[in-house]
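> below are the sequence and a predicted model for it; my questions follow.
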Amino acid sequence: MSRGTIYNKDTFLTNVANQLGRKRQTSSVSLPKWKKSPQYDVFSELSEDALLDEFVKQCEAIHTEVIVTEMKEIQKVCEQVIHDLGGESLVYWEDPRFIKYGIDNVLEKKRETGMDIYEWSSTKGTFNIEKAERANIGLTFSDVTLAESGTVVLFSDKGKGRSVSLLPKTYMAIIPKSTLVPRMTQATDIIHERIKAGEKPPSCINFISGPSNSADIELRLVVGVHGPVRVTYVVIEDE
């Protein structure tokens, strides 16, 4: 997919600057250096194991099941979680990590039993969305994981449609333990550093904290309003 062409950009930006009563800024702007950065203090002293403890504790508060397992048990655990979530049908990302962690073997075994297993395809357009909205389980990896809020951060791109985590009835996230960071502060730093290094940014970045819910009406919590009604995180001890 080629980049789009921006027409009359200079004229537009100059006009905006004029309307603001100043000259147009053409040189780069240096980021401010703050005297205090309290956002970096939260959980800064915690080890990776301690971050995992905080993550599990927060997931209890947001009605999300967490299973921590070793690499050698990941296939067995994934097979059990798929069964516990009801099986039937599953849509998952086109992601090399499924092969790396051997989860592709689990999906193939489920496919052979007659379960509807569908891999998101960058070439099939809206057909992907139709499969996702009919699927019982959506399955992705977490790219960055926030201990403070029990949040998985997903970098959507070709083969990694955001519908996989939003449309199915239930959702399952595979979380390499090495992706754990204290909070959103570190997640945004990771994203900024990748872009500064020349990496193309994801088409969409989703921050997902457990099943969908709302407390808009009389402050009563209702789970499953506009997305998965049940969420399971599987954390892999990958180091």
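Here it is on my side, so go on.

> please count neighbours and contacts with C-alpha atoms only from this point.
OK.

> the residue most central in space within the chain: what secondary structure?
By CA atoms, centre = their mean, the mean C-alpha position of the chain lies nearest to Leu154, the distance being 2.1 Å. What DSSP: H, G, I helix; E, B strand; the rest coil gives for Leu154 is strand.

> you'd agree it is up against Gly161?
No. Here Leu154 does not reach Gly161: they are 9.8 Å apart, not a contact under CA atoms under 8 Å.

> start to end distance for stretch 81-91?
Across its full length, stretch 81-91 reaches 14 Å between end residues, using CA to CA, to the nearest Å.

> one more: stretch 191-211?
End-to-end for stretch 191-211, by CA to CA: 24 Å.

> run through who's touching it.
59, 62-64, 149-157, 162, 171, 223-224, 227-232 (CA atoms under 8 Å, 6 or more residues apart in numbering).

> which members of these are positioned in strands?
Judged by DSSP state E, strands contain the following of the contacts of stretch 191-211: Thr151, Val152, Val153, Leu154, Phe155, Ser156, Tyr171, Val223, Arg230, Val231, Thr232.

> measure the fourth one to Gly227 for me?
In this case it means Leu154. 16 Å.

> the fifth one now?
Plainly put, Phe155 is 18 Å away from Gly227 if you go by CA to CA.

> can you check Thr185 too?
For Thr185 relative to Gly227 (CA to CA), the value is 26 Å.

> let's bring in a second one:
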Amino acid sequence: MTGMIQNRTSFLENIAEKLGRNPITKGVHRPSYKHTPQYEVLKTATRDELVSVLASQCSNIHVQLMETTADHLAEQVKAAVRSYGGGPVSVWKDERYAEYGLTDLVEKEWPHEQTLVHVWNDDLGEENIRLSEKANVSIVFSDITLAESGTVVLFTGKNKGRSMTLLPKHFIALIPQSTLVPRMTQAAQIIREKIKKGEAIPSCIQFITGPSNSADIELSTVYGVHGPVKATYVVISDR
């Protein structure tokens, strides 16, 4: 469903009034800047080079990075979950789990091993939040990945609750190599193009850079303050 803009005219008229002028309703054009250095950073980098940049940044933000192929993804995910002490595990209701061969792991193997698995279900309402809070590990797919900062961009929604990346103790982001872009500049471009094409954009887009951390006290960075205490990124080669 496409979002609706409400009260735009009255909102803009109020701003114009505060600025002491009449509203500008036509002749407005996007500025063209002479210098655009933000587009030059890693402009010619290949996907393999972006993976190297991401790997270097992960060491700075306390993220464990794993690389694999779709054929071996389930094994790597199991290893990552084991390294965090096992379940309970929370996952989104997302077709990409099937696309990358994780359905048997989520629906059969883990339940057979008596590992609790919570699949986000919109029908459960706030029960999803309670179950996410009890989870030891959450596993989600990144929609866009910023190599420069080590940031995963997540389009949350009806079957992809944001609580799953905030409440579990540990966080695993599955990163198809095709989602890698140099930096925030390209992520903004991708989102803008989706809007121009009339695609529905979620009201909440998460930008997550590693485990939770804070430097509010004496400018000393502490990790695991208000969310996942550890994070793993799994880069999936999909060339």
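Good, I have the coordinates. This structure is a prediction, so every number in the text was calculated from the model and none was measured.

> in stretch 42-58 of structure 2, what's buried?
Leu42, Arg47, Leu50, Val51, Val53, Leu54, Ala55, Ser56, Gln57, Cys58 (16 or more other CA atoms under 10 Å).

> filter these down to just the ones in helices.
Among these, DSSP state H puts Arg47, Leu50, Val51, Val53, Leu54, Ala55, Ser56, Gln57, Cys58 in helices.

> any idea how far the fifth one is from Trp110 of structure 2?
It stands for Leu54 of structure 2. To Trp110 of structure 2, Leu54 of structure 2 is 30 Å away according to CA to CA.

> could I get the buried residues of stretch 42-58 of structure 2 as TSV with distance to Lys196 of structure 2?
As requested, those are arranged in TSV below (distance: CA to CA, whole Å):
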residue	distance to Lys196 of structure 2
Leu42	25
Arg47	26
Leu50	27
Val51	29
Val53	30
Leu54	29
Ala55	33
Ser56	34
Gln57	32
Cys58	33
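
> what lines up against Ile62 of structure 1 once you look at structure 2?
Under the alignment (TM-score structural alignment), Ile62 of structure 1 maps onto Ile61 of structure 2.

> residues contacting that match?
Gly150, Thr209, Gly210, Pro211.

> residue in structure 2 paired with Thr179 of structure 1?
That one, Thr179 of structure 1, aligns with Thr179 by TM-score structural alignment.

> structure 2: strands as residue ranges?
With DSSP E as the criterion, structure 2 has strands spanning 63-69, 89-91, 117-119, 137-141, 144-146, 151-155, 170-176, 180-181, 205-208, 213-214, 222-223, 230-237.

> and His35 of structure 2, which of those strands is closest to it?
Among these, strand 180-181 comes nearest to His35 of structure 2, with 20.9 Å by CA to CA.

> with structure 1 superposed, average distance for the closest one?
Superposing on structure 1 and averaging over aligned pairs (mean CA distance after the TM-score superposition for structure 1), strand 180-181 of structure 2 comes out at 0.4 Å.

> got a list of contacts for that strand?
Arg47, Leu50, Val51, Ile144, Thr145, Leu146, Ala147, Ala187.

> correct me, but the fifth one touches Met184?
Which is Thr145 of structure 2. No. Using CA under 8 Å, Thr145 of structure 2 is not in contact with Met184; the gap is 9.0 Å.

> okay, these two: which has more neighbours?
Thr145 (30 against 20; other CA atoms under 10 Å).

> ok, back up a step: between the ones in strands among the contacts of stretch 191-211 of structure 1, which is closest to Gln75 of structure 1?
Thr232 (15.1 Å).

> count the neighbours of the closest one for me.
23.

> ditto for Glu88 of structure 1
Residues near Glu88 of structure 1, counting by other CA under 10 Å: 15.

> pretty sure it sits against Arg111.
No. Judged on CA under 8 Å, Glu88 of structure 1 makes no contact with Arg111 at a distance of 10.0 Å.

> how far away is Asp71 of structure 2 from Tyr100 of structure 2?
Taking CA to CA, one finds Asp71 of structure 2 at 8 Å from Tyr100 of structure 2.

> try His62 of structure 2
Taking CA to CA, one finds His62 of structure 2 at 26 Å from Tyr100 of structure 2.

> got it, and Arg30 of structure 2?
From Arg30 of structure 2 to Tyr100 of structure 2 the distance is 40 Å (CA to CA).
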